[in-house]
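In: could you look at this predicted model? Sequence included:
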Amino acid sequence: MRRLPELLAPAGSPEALRAAVQHGADAVYLGWGSFNARRGARNFSDEEFAEALAYCHVRGVRVFLTLNTLLTDQELPQALETAAAACRLGADAVLVQDWGLLTLLRLCLPDLPLHASTQMSVFTSGGAREACGDGCQRVVIARECSAEDTEAIIRNCPAEIEVFAHGALCMCYSGQCAMSALIGGRSGNRGRCAQPCRLPYGVNEPAKKHFPLSLKDSCLAGELGNMARMGVSCVKLEGRMKRPEYVAAVTRIYARLLAEGRGPTAAENRELETAFSRSGFTSWYWQGKHGAGMFGVRPENTPEPKALFAEVRAAYEKDSLRTVPVDLTCRVSAGAPCALTAADSAGHSVTVSGPVPEAARSRALTAEELETRLRKTGGTAYACREVTVELDGGLSLPASAVNALRRDALSALTEARVHPPLRRELPPPAPPENTCGSGALQWTVSVTGMAQLSPALMALNPARVCVPLELLPSLSTLPAGETEWCAILPRVWRDRDEPQLKTWLDHARSLGVTGALAGNIGHLPLLRDSGLYIYGDFGLNVFNSRSLEYLRKKGLRSACVSFELRFSQIRDLRKPLPAEAIVYGRLPLMITENCLLENSGSCRCDQPNFLRDRTGAAFPLLPAYGHRTEIQNDRPLWLAELPDFRRLGLRYARLRFTTESPAECVQVFRDYLEGAPARGTFTRGLYKRGVE
């Protein structure tokens, strides 16, 4: 019989943790310390975290620690210590996004299970296998994956696969959103997302009461049977920012459906929607569908479901819904201390002893009386399943002694259940050497259209020109110029697209393309046998020196650092790999599975299109591979006249051309060569101000 998926519930606070456990969660995920993707949640203090582990483990519930944010070099030691402390206390796994932290945890805490967070942007079998090969026992795949995508990944990857089953959907692929960071300085990659996707916008029109980025919550309650059949290891419920009562209400329904092997009733669907929804729910991503029907909002004056929340709160506050079956064996013999053995189904068995029984003066203790006393486990996490009594006749034992024997046995069993496993803890490796932190700065160029590669631009001799891979099949030759040609792989694709991508890569090589830009971990297995040099793109979220070292060992020849880093942080990176930074262009805010133009009712992807916010700012919308949309910042990054970026130890400085005309591309390149001031409105990005 196939094992049911694990039910993983959110625990944004100690009360939410209790609510999840009491209502049937198999595991909980929570934040402890400063480095998790929901830093706005209540989270846990040091004492609360230790108590949470004990509370969960005695009840057979696993605890996963979220350390799934990007980390600077200065933060990595503290994050490693947080993970080490959690490891010593017995945390069951750690969720990770950052490549540098992943490397440290694998080397320093080799026995601690690691889970690849959805922030890693994994949506293909190759990406999942890559994470698995790096030591991740489980991979949390992107929310945008369909049932077909999920089944393919499970079939082709040995790691456990976890699926988001219920809760909020981000408009952008997780780990690829810079909208909150660039607009408000609060990074979603650092656990501080301000949720700009929930605000009103207009597609090619002023922002009114339209919410083209606000997706309904996902609800896959009716798909649990299919998930179990295909081998999904874990279904996750979202909601660390939500109330404990919400966690209780949703967890108990999903636990019930998994246990009973059925879909939700109409009443259960209504209860899920009452607990929280945005204009209802959607399951379209799972079905492989997209469109305007997926979008919805939650009005600010939506009333709280007081009756439902009061009911579930009263249930979990009793702390008696979740008990552990225990078998007790008691031996009371003349002339010997009485003994009680407590055993659970997980293989733990403990024996404690009590006083020597006395000869009965009036009425002897009976086996029935002894069993009745032993079964009184109320107020504990245990419930007696079987009680075996071996009692010599004519003996007396006070009720207080039996009660103490029971308490001692259950206390000893608790100690055995919560005792942390023995795990190795090794010293961290030395920091990577700064072998590539000097040398002449070279200019690289990326374009969105071949027309931007004019003879005048090529005459400026960029060291590297990067072109979207999907543009190359229509070419028989490349524009003339002394440069290295690189193909930019699609930021998002699926397993079924890979035969076409490989064909395109073969054609690119025949044209003279010698390199490829990889912006996703799943690109690496696609490129290893392509004969092309691999260069890391911004989508890899390189935030620290150890991430550069990780990519160097993966065979990359350079990597673009995150544009959420400050100049000083880039300067201080130890660079074992040549580093690149975007120094000009409209920075990408989102890559979305939905085509915003199609959703607006008029798909004119071949024309200029914009997303307008409440201030009137216009964010260009560019078509992306697979009929997806990439949202660009409303103004270009401009650093030409600043000497700072030339002193950071970078090997490459990229001019990222998106909406510019061929003439504008040439002018920008010349301005950068000359260090000219900006023309028109611009931004310095996050290089000066940084992010939270």
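Out: Structure's in. What do you need? Predicted model only: the values in this text are computed from it and were never measured. Numbering: from 1, shown residues only.
In: alpha carbons only for contacts and neighbour counts from here, please
Out: OK.
In: contacting residues for residue 310?
Out: Residue 310 makes contact with residue 245 under the criterion C-alpha atoms under 8 Å, 6 or more residues apart in numbering.
In: so how far is residue 264 from it?
Out: 22 Å (C-alpha to C-alpha, to the nearest Å).
In: second structure for comparison follows:
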Amino acid sequence: MATLKRGDVELLAPAGDWDCMRAAVANGADAVFFGVEKFNARARANNFVMDELPEIMAFLHSYGVKGFLTFNILVFEDELNEAKRLVEACIDAGVDAVIVQDLGLVKLIRELSPDFPIHGSTQMTITSPEAVEFTKPFDIERVVLGRENNLKQIKTIGEQAKLPMEVFVHGALCVSYSGQCLTSEMWGGRSANRGECAQACRLPYDLMVDGEQKPMGDVAYLLSPKDLAAVELVPELIEAGVTSFKIEGRLKSPEYVANVVSKYRLAIDNYFDGDRTAPSKEQMRELQQSFSRGFTHGFLDGTNNKKLVEGTFPKSRGVYLGRVERVLRDAVVCRIEAPLKRGDGIVFDAGDPTKKEEGGRVYDIRRQGVKMEGEAQEDTVLEIVAGRNDVDLRRVHVGDRIWKTSDPALDKRLRATFETEKPYRVFPLHVKVRGVLGQPLRSWWTDVQKGTTVEVSSELALEQAQKRPMDHAFLEEQLGRLGGTLYQLEKLDAEMNGELIVPVRELNRMRREAVELLAGERPKPPQYVKRSVDVYADAAHRAAALQEGGAPPHASSASVSGAALAQRNAASRKGAAQLTVLCRTLPQVEAAVVSDVGMIYADFEFIKQFPAAVELARRAGKPIALATPRIHMPGENGYHANILKLQPDAVLVRNTGALYYYLRARAERPNEKFPQLIGDFSLNVANHKAADLFAEAGCDLITPSYDLNVQQMFDLLERSDTSKMEVVIHQHLPMFHTEHCVYCTFLSEGTDYTNCGRPCEERRVSLQDRIGMSHPVRVDEGCRNTVYNAIEQSGAEYLRSFIDLGVSSFRIEFLEETADKVEEVIGLYSAAIEGRINGTQVWRSLKAINQLGVTRGQLVK
């Protein structure tokens, strides 16, 4: 890999509002990412509005800063026209790129414009070179890697895939893989894939081991990671080939943005200046002060489950000061571990963040009873007076931790960086001047960073100087008076033919005109191709066929288009629809192979069980599919090679990296029988364009996203080729999918799979929430954890509507069910498909036989 130069590395900052955007620019960001209205993954941020795009981009471009619009959510069928309008507005305003999750949206953007820049969001779950390769036909110019990739993997991806890489370096860590979290969707109808994350990972849970609660002391936040802070790793990241350093935080304050951006700006500049000195203790404290749940390098150093999650608190604490040593009448005694002064905010941490915590402003600091002025330094024993009447010291105990939660002086200093009338940054000017007696003075002004040149001439002719002629020094002084503008004179090339002069006021006018012309050029947007597109034209033939056969009763007038009539009629015939069954244990497979289901999926924790499942299916004459893991990391292709050696009838493919691997393998074996490729829910197909994209790529069947409610599912199916759709009709929803291993963290002394002793092979863990529901935690071959919802969900009531829309394949997914339960559930759904009972009867029967009950889940909102 070629060595990166200073200009190759971008510092990318978040902006949730105008103050944050100004703070980012003022403190050295090369680019800013921001969202508008609903189409972004931070619905709770203030965000901007679409009409502001020209103003935003003019502001950013005037300072040479790029602007990226976050479009990193799934787009539902009835939103495609609205999404198109926003993309068109981005093209017109000169947005430098859109950050996209939904591959259907990628397809739409490429229909609108062949050259408008697209960045693949971390929500795409791109974690391997193969996943990057999958994006290349769509001319995605940059990918945002998953936060779970380590430095070695990042370097491998860069060397193999040769596409610019963006990596998160600071801010909150999601415990789940981005794009693979369904918890908010399941529990509150607030989808993380729609920017509405309810942060269920920050809630307390009890650890249940083999059905018994494990005592955990004050550790309750089992899924709440510390915050990422990789400023110390800037040299390693640059040398690994990272071209964009991304700071998380569109919900954070402008002071946070100013603080973090300035620290990373300094670290990057220091590296290219040859200085690899680590950030100072004071710099790290300032970073903690703006926001910190405790800092970690995340996964960049590799997996260390013990460091990732501490588990004692879920929210920002700030800077650790020390522990209470004594409680006095009006103060506490503490040997402080960080500087402290009057006015700072503190909180007393008794170990239970769910209860009201005492805290307030520091009213006074004393040393042995004597009031101190100024700032007390670390390793000083202080008497800290926290407020007058707002802190109840009776609720403070010896041993309580003390945190410095705010520093008004630091905030004031940070605000001063962007609350100023001065320009936030200035750019070098090269000026060339030529003068001939009797002619106007000619000048050419070049904005070096922008690359534009303007010519300005004097309105008066040059005259012979009687006293002091205009020499180089004189011109440099007059033309260099650029204070308060975006420019500073870096180089002057003056060639005067004789001792000449024009009035100083004329030089001033020329300078002002040149600056105004150059400044007017900076905000001009880049020009991209923009075509006129009907977003539903590619589904028009399906709409015509459906109208010919009559729209189904549930179809809204706004969503009429859909499945081909022949498919619909065929699927409606008795027996045309079939059940498939996903099994997670061999006893489940044994029960399923003697039923009349159309295919068995084997999805086991350990690949060593696959041959037995294949053998069971072969003996029963049943087709069998083997499931891939949800994640595909560099160096994991051996897993997929082993799947192909077992010659299954199909592969359930759960990520684009694995899909690329199988598509390439199929292309390399044109004369061999190759398994069907079935795209699973985790590919996040939420609209017909995404469905078409995966079908065109080579998927034989596609599973719609679990983010769809029932009307959104109808809308999708009405415009899609439903002969290529399989709908999951019964399951335990897989909520979190995470690199963080609960088994390793809390059931072993180890830090990762190499030294944990693999307690997952002997124990069964679940997480019990605040209402007493226990959610099973299962591992996969890559030692990743999936937390499944405790309650099964069923879409049985919609079976007939789905069949009417042409769907002919329905999947049941089992988790911990016994063989008898497998047989019973298959029987109920078979009866429903054959019309012997209705979907409501299925649902009621399941509720009656399952002590936890069954919910209709995400299909209903």
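Out: Perfect, thanks for sending it. Owing to the predicted nature of the structure, the values given are computational and were not obtained by experimental measurement.
In: mind listing what's buried along the strand ranked longest in structure 2?
Out: In structure 2, taking DSSP state E as the definition, the longest strand is strand 726-738. Under the neighbour-count criterion of 16 or more other C-alpha atoms under 10 Å, strand 726-738 of structure 2 has 726-738 buried.
In: may I ask which helix or strand encompasses the residue in structure 2 sticking out farthest from the centre?
Out: Most distant from the centre of structure 2: residue 466, at 68.6 Å, with distances by C-alpha atoms, centre = their mean. When elements are assigned from DSSP states H and E, residue 466 of structure 2 belongs to no helix and no strand.
In: and if you look at residue 413 of structure 1?
Out: helix 399-418.
In: list the buried residues for that helix?
Out: For helix 399-418 of structure 1, a neighbour-count test (16+ other C-alpha under 10 Å) marks 402-403, 405-414, 417-418 as buried.
In: what of stretch 371-390 of structure 1?
Out: Across stretch 371-390 of structure 1, burial judged by 16+ other C-alpha under 10 Å covers 371, 374, 375, 377, 381, 382, 383, 384, 387, 388, 389.
In: equivalent analysis for stretch 519-532 of structure 1, please.
Out: 519, 520, 521, 522, 523, 524, 526, 527, 530, 532.
In: who touches that stretch?
Out: Contacts of stretch 519-532 of structure 1 with the rest of the structure, by C-alpha under 8 Å, 6+ apart, involve 120-128, 130-131, 489, 491, 498, 502, 505-506, 509, 513-516, 518, 534, 536-540.
In: try 6 Å
Out: The contact list for stretch 519-532 of structure 1, computed with C-alpha atoms under 6 Å, 6 or more residues apart in numbering, reads 126, 127, 514, 515, 536, 537, 539, 540.
In: before we move on, what about stretch 253-272 of structure 1?
Out: Outside of stretch 253-272 of structure 1, the residues within contact range by C-alpha under 6 Å, 6+ apart are 24, 222.
In: just to revisit the earlier point, mind putting the contacts of stretch 519-532 of structure 1 in CSV, neighbour count included?
Out: Below are the contacts of stretch 519-532 of structure 1 laid out as CSV (neighbours: other C-alpha atoms under 10 Å):
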residue, neighbour count
126, 22
127, 25
514, 17
515, 25
536, 27
537, 24
539, 21
540, 23
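In: restricted to helices, list the residues you listed.
Out: Secondary structure from DSSP state H places 126, 127 of the contacts of stretch 519-532 of structure 1 in helices.
In: okay if I get the contacts of stretch 519-532 of structure 1 as JSON lines plus distance to residue 650 of structure 1?
Out: Formatted as JSON lines, the contacts of stretch 519-532 of structure 1 follow (distance: C-alpha to C-alpha, whole Å):
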{"residue": "126", "distance to residue 650 of structure 1": "30"}
{"residue": "127", "distance to residue 650 of structure 1": "28"}
{"residue": "514", "distance to residue 650 of structure 1": "22"}
{"residue": "515", "distance to residue 650 of structure 1": "19"}
{"residue": "536", "distance to residue 650 of structure 1": "14"}
{"residue": "537", "distance to residue 650 of structure 1": "14"}
{"residue": "539", "distance to residue 650 of structure 1": "18"}
{"residue": "540", "distance to residue 650 of structure 1": "17"}
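In: for residue 82 of structure 1, state which of the contacts of stretch 519-532 of structure 1 is nearest.
Out: residue 540 (23.9 Å; C-alpha to C-alpha).
In: next secondary structure after the helix holding residue 413 of structure 1?
Out: Per DSSP H and E, the first helix or strand lying C-terminal to helix 399-418 of structure 1 is strand 442-446.
In: how far away from the center of its chain is that following strand?
Out: From the chain centre to the centre of strand 442-446 of structure 1 is a distance of 32 Å (C-alpha atoms, centre = their mean, to the nearest Å).
In: swap in stretch 232-250 of structure 1?
Out: Averaging C-alpha positions (C-alpha atoms, centre = their mean) puts stretch 232-250 of structure 1 15 Å from its chain's average.
In: which bit of structure 2 covers that stretch?
Out: The aligned range for stretch 232-250 of structure 1 in structure 2 is 242-260, by TM-score structural alignment.
In: and the contacts of that stretch?
Out: By C-alpha under 6 Å, 6+ apart, the surrounding residues in contact with stretch 242-260 of structure 2 are 9-16, 19-20, 23-24, 27, 45, 165-171, 290, 414.
In: could you list which of those residues belong to helices?
Out: Cross-referencing the contacts of stretch 242-260 of structure 2 against helices under DSSP H gives 19, 20, 23, 24, 290, 414.
In: residue 23 of structure 2 maps to what in structure 1?
Out: Looks like residue 23 of structure 2 aligns to residue 19 there (TM-score structural alignment).
In: residue 300 of structure 2 falls within a strand, correct?
Out: No - inclusion of residue 300 of structure 2 in a strand is not indicated when DSSP: H, G, I helix; E, B strand; the rest coil is applied; the result is coil.
In: give me the neighbour count for the aligned residue in structure 1 for it.
Out: By TM-score structural alignment, residue 300 of structure 2 lines up with residue 286 in structure 1. Counted by other C-alpha atoms under 10 Å, the residues lying close to residue 286 of structure 1 total 21.
In: look up the closest residue to residue 286 of structure 1, ignoring the ones flanking it.
Out: Excluding its sequence neighbours, the residue lying closest to residue 286 of structure 1 (C-alpha to C-alpha, 6 or more residues apart in numbering) is residue 146, at 3.9 Å.
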